[in-house]
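> what's the 3D shape of this:
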Amino acid sequence: MERYQLFIGGEWCDPSTSEWFETEEPFSGKVWAQIPRGVQADADRAVEAAHRAFLSPEWADMTATQRGALLRKLAGLIEANAEALGAVEQRDNGKLMAEVAGQVRNVAQWFYFYAGLADKVAGAVVPINKADVFNYTKYEPLGVVVAITPWNSPLSLTAWKMAPALAAGNTLVIKPSEFASASLFELARLTEKAGFPRGVVNVVTGYGHEVGEPLVRHPLTAKIAFTGGDAGGQRVNEAAAPGLKKVTLELGGKSPNIVFDDADLDQAVKGVIAGIFAASGQTCMAGSRLLVQDTVHDEVVARLVAMVGEAKIGDPAASDTQIGPIATRPQWEKILRMIEMAKREGATLALGGHALSGPGYGQGQFVAPTIFTNVRNDMRIAQEEVFGPVLAVLKFRDEEEALRIANDVPFGLAAAVWTRDLHRALHCVDRLKAGTVWVNNYRSTSFATPFGGYKRSGLGREGGVEAIKEYLQTKSVWITTRPNRANPFLLG
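A predicted model of the protein is given here:
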């Protein structure tokens, strides 16, 4: 059995508690690794190591171009080890091997992108309104960044934070979910091979209240980048507030997938399925609310039920599996509670709605792909994030009603519109309160463009040029060109 250690200050070390907890394969239930149970003492050591590295000449004197070269080397190592990294992550969180393999390859692209961007973020000469003074701006790193990442896509969602943070010149402490930590230890090993100075990247594992909160509250922590549920994000924001720390929060969603009657229904149905049943619905951008125009509602639901009902469910390591297990037992239990709640609220069960067990389902941590119809937007199933393979279908009459329903939730992470009418599509894009809007596609992402949410879906952006500025602060520099100082009692 693999027993991991904390990675602090360039050293692999035991937790100060000398305690580990077990991690299981979601499909088989087999315990396969032990994860260090860090506590405040370990959090303190990690932040202090990162702070020393931030001030050290080995990192602080490195040019942006040199940082970019290091990131390119790490990207190459990720590419070379993609299969091994994917195998660890798939074993830890139970996602489909095909999906994890694609995600890991994409992780390398994030590091390549920010490697190239590292020495392209430039300040500006400002044409100010004062004579005989020269003014320019420059960007500087913040310091120690704490990255707190979830269990559904550990490597990808760490890369979204780690690549721009390091490109900007910060140092990093990574705190992964206790349910899926192993792949980030493997990533830390690659940073060693790439030649990052000691302490620039640290990994501390454990429970949120024991190690996560101390990391956030530490006086030397300059910024927190968090991905998770909105309740967890709120707690992080509250813990960071007394220290006036910067935060980036990529939180939950209840994203609408809007299908109009003029849409290509074949493509729309495929997009709806990809939006909610890919990754067993365990993705923040899941299209968990389907809004269908009343004139095509029955046809769309019939097509969905037929296609989803044929999905191959089972072992995520098998190449032909289309829907895998739920990653954690608590999440599996929550999804089943939400399904029962929807039934009590009066939603009509069109497909699924139960746990799966028996031969082919491992330890039984599966939920049948579930579709509810006759959903009202005031039902909890339409307002709260389920984070599982559960689709709520709502009917609408016209464009105005569709937009009203779509925006009437606490979240605003993403949305999609399916229509052949360009005017309608652009009108919806303007009116939808969401950080990402797809037109006739779903779940498209790229390192080159920003991603983030409105309302309770978060603060700040990840991806693109905008993301690196989340890890920088602006300095304004004034240089006088006047040979003699003016009267000091008169301000110009």
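
> going forward, measure contacts and count neighbours with C-alpha atoms only.
OK.

> Report the contact partners of the residue lying closest to Pro214 once chain neighbours are set aside.
For Pro214, ignoring the flanking residues on the chain, the nearest one in space by Cα to Cα, 6 or more residues apart in numbering is Gln40 at 5.6 Å. Contacts here follow Cα atoms under 8 Å, 6 or more residues apart in numbering; on that basis Gln40 touches Glu210, Val211, Pro214, Leu215.

> Save those as CSV, and put in distance to Ile174 too.
Rendered in CSV, the data for those read as follows (distance: Cα to Cα, whole Å):
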residue, distance to Ile174
Glu210, 15
Val211, 11
Pro214, 13
Leu215, 10
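
> Filter those residues down to the ones in strands?
Among the contacts of Gln40, no member is found in strands (DSSP state E).

> Identify the farthest-apart pair in these.
Distances among the contacts of Gln40 were taken as Cα to Cα; the most separated pair is Glu210 and Leu215, at 9.3 Å.

> May I ask you to confirm that Gly143 is in contact with Val173?
No. Gly143 is beyond contact range of Val173, at 10.9 Å (criterion: Cα atoms under 8 Å).

> Compare neighbour counts for those two and give me the winner.
The residue with more neighbours, out of Gly143 and Val173 and counting by other Cα atoms under 10 Å, is Val173; that gives 30 against 24.

> Would you mind giving the secondary structure of that one?
Per DSSP: H, G, I helix; E, B strand; the rest coil, the secondary structure class of Val173 is strand.

> My guess is it contacts Val145. True?
Yes. With contact defined as Cα under 8 Å, Val173 reaches Val145; the gap is 6.3 Å.

> hmm, back to that, report the separation between the residue nearest to Pro214 and Gly464.
The spacing between Gln40 and Gly464, counted by Cα to Cα, to the nearest Å, is 34 Å.

> repeat for Leu472
If you measure Leu472 against Gly464 using Cα to Cα, the figure is 14 Å.

> Helix, strand or coil: sort out Arg198 for me.
Classification of Arg198 by three-state DSSP places it in coil.

> these two touch, right, it and Phe54?
No. Taking Cα under 8 Å as the definition, Arg198 is not a contact partner of Phe54, at 10.1 Å.

> what angle do the helix or strand harbouring Arg189 and strand 171-175 make?
Counting by DSSP states H and E, the secondary-structure element that holds Arg189 is helix 182-194. Orientation note: helix 182-194 sits at an angle of 160 degrees relative to strand 171-175 (axes from the mean of the first three to the mean of the last three Cα atoms, to 10 degrees).

> I have a second one here; can you model it like the first so I can compare?
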Amino acid sequence: MPTATPETRLFVNNEFVPGKAGKTFQIHNPATEEVICAVHEALEEDVDLAVDAAQKAFPAWSNLNAYERAAPMFRLAQLIQSHAQELAELDSVCMGKPVELLKKMDIPGCAGVFNYFAGSAYHVLGGSSFNSANFLNVTVRQPYGVVGMITPWNVPLIMFAFKAAPALICGNTIVLKSSEKAPLSSLKLASLIKEAGFPPGVVNVVSGFGLPTGTAMALHMKIRKISFTGSVATGKKIMKMAADSNLKNVSLELGGKSPALVFEDADIPAAVR
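As a prediction, this is how the structure comes out:
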């Protein structure tokens, strides 16, 4: 069990709030099958509130220059490293990866991604060129607006960073749904996001299942782009829902293959679980 009591509510507009319907789902330790806690489930109404918070925060956040947006990202990277033990325990108890491996790979990886993209603030530039004596070609880079993100269970923190960091440095605001199997580290990361000084509404984190939470995001008319990592079948559904709603931009990472080696002296039933 994690040494600290995990946060289980939704993170909307820089505050932890219960789901409007009061519905929860249980998180189980995959090694012991023990119930760890009950997490608040975001339904369509909760997704609406998170999206509205992100949309309200977008004008001010996108109008900051990239260096100003980078400042809380650098602070967040430091906080992730200083809370490595707690973050590792929260992931381990949900998805089974050893704490020491998480501390050596996932936590530094998560912090490193935020540091990398915060540093890329110096490269978020437009461009111009003279095509002829009387013609100037100008490129202006603009953020999408509210971006929806759906992360998998196997590397929650790294996938949070890979999706959120580039979106944030470019001026987008986000609504992120973590996997229903491993939501606890993402909620802890949300508390660190607030501590790092991100303005209210810039980052919102909801917990729930593909249906209804993920579906509500994929169909949402105010979400301009959605990024999903998971199965091919679900990716196809998200692409269709994105097209059927507001033709939102879609980024998909699908069909991971991760074999595991189980040696003869291993506890086979435990390995299967």
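
> if I line the two up, what does Asp112 of structure 1 land on in structure 2?
Not quite, residue 112 of structure 1 is Tyr, not Asp. Aligned against structure 2 by TM-score structural alignment, Tyr112 of structure 1 finds its counterpart in Asn115.

> Now do the helix or strand containing that match: everything it contacts.
Assignment of secondary structure by DSSP H and E places Asn115 of structure 2 within helix 107-119. Residues from elsewhere that reach helix 107-119 of structure 2 (Cα under 8 Å, 6+ apart): 67, 69-71, 73-74, 76-78, 80-81, 84, 87-88, 157-162, 165-166, 169.

> out of the residues you listed, which are buried?
67, 69-71, 73-74, 76-78, 80-81, 84, 87-88, 157-162, 165-166, 169 (16 or more other Cα atoms under 10 Å).

> From those, which land in helices?
Using DSSP state H, 67, 69-71, 73-74, 76-78, 80-81, 84, 87-88, 157-162, 165-166, 169 are the members of those that sit in helices.

> quick one on the thing from earlier: lining up the contacts of Gln40 of structure 1 with structure 2, which overlap?
For the contacts of Gln40 of structure 1, the aligned pairs still in contact in structure 2 (both residues aligned by TM-score structural alignment, their matches' Cα atoms under 8 Å) are Glu210, Val211, Pro214.

> ok, those vs Asn257 of structure 1, which is closest?
The shortest approach to Asn257 of structure 1 among the kept ones among the contacts of Gln40 of structure 1 belongs to Val211, at 37.6 Å (Cα to Cα).

> more neighbours, Glu210 and Leu215 of structure 1?
For the pair Glu210 of structure 1 and Leu215, the greater number of neighbours falls to Leu215 (33 against 17), based on other Cα under 10 Å.

> what about the equivalent of that one over in structure 2, distance to Phe160 of structure 2?
When structure 2 is aligned by TM-score structural alignment, the residue opposite Leu215 of structure 1 is Met217. As defined by Cα to Cα, Met217 of structure 2 lies at a distance of 16 Å from Phe160 of structure 2.

> right, and Val272 of structure 1 touches Leu291 too?
No. With contact taken as Cα under 8 Å, Val272 of structure 1 and Leu291 are classed as non-touching, separated by 10.2 Å.

> contacting residues for the aligned partner of Gly123 of structure 1 in structure 2?
Aligning on TM-score structural alignment places Gly123 of structure 1 opposite Gly126 in structure 2. For Gly126 of structure 2, the contacting residues are Val138, Thr139, Val140, Arg141, by Cα under 8 Å, 6+ apart.

> Isn't the first one up against Leu125?
No. Proximity of Val138 of structure 2 to Leu125 does not meet the contact threshold set by Cα under 8 Å, at 11.3 Å.

> where along the stretch 1-150 of structure 2 do the helices fall?
In the stretch 1-150 of structure 2, helices defined by DSSP state H, counting those that start in this stretch lie at 44-63, 66-82, 84-95, 99-101, 107-119, listed in chain order.

> of all those, which lies closest to Pro183 of structure 2?
helix 84-95 (7.9 Å).

> Give the aligned range of that closest one in structure 1.
Using TM-score structural alignment, the residues of structure 1 aligned to helix 84-95 of structure 2 are 82-93.

> Comparing that stretch with structure 2, how large is the average distance?
Overlaying structure 2 shows stretch 82-93 of structure 1 at a mean distance of 0.8 Å from the equivalent residues (mean Cα distance after the TM-score superposition for structure 1).

> what does that stretch contact?
Outside stretch 82-93 of structure 1, the residues within contact range by Cα under 8 Å, 6+ apart are 23-26, 78, 96-97, 100-101, 104-105, 151-152, 154-155, 179-183, 186-187, 316-317, 327-328.

> counterpart of Met159 of structure 2 in structure 1?
For Met159 of structure 2, the aligned position in structure 1 is Leu157, judged by TM-score structural alignment.

> contacting residues around that match?
Thr149, Pro150, Thr227.

> now those residues: which count as buried?
Applying a neighbour-count criterion of 16+ other Cα under 10 Å, the buried members of the contacts of Leu157 of structure 1 are Thr149, Pro150, Thr227.

> any chance of those in TSV, with distance to Met338 of structure 1 and secondary structure too?
Shown next, in TSV, are the buried ones among the contacts of Leu157 of structure 1 (distance: Cα to Cα, whole Å; DSSP: H, G, I helix; E, B strand; the rest coil):
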residue	distance to Met338 of structure 1	secondary structure
Thr149	24	coil
Pro150	21	coil
Thr227	22	strand
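
> and which of these is nearest to Ala415 of structure 1?
Set against Ala415 of structure 1, the nearest of those by Cα to Cα is Thr227 (18.8 Å).

> What's the match for that closest one in structure 2?
Using TM-score structural alignment to pair residues, one finds that Thr227 of structure 1 aligns to Thr229 in structure 2.

> How about its match: what's its closest non-neighbour residue?
The shortest distance from Thr229 of structure 2 to any residue other than its chain neighbours is 4.7 Å, reached at Glu253 (Cα to Cα, 6+ apart).
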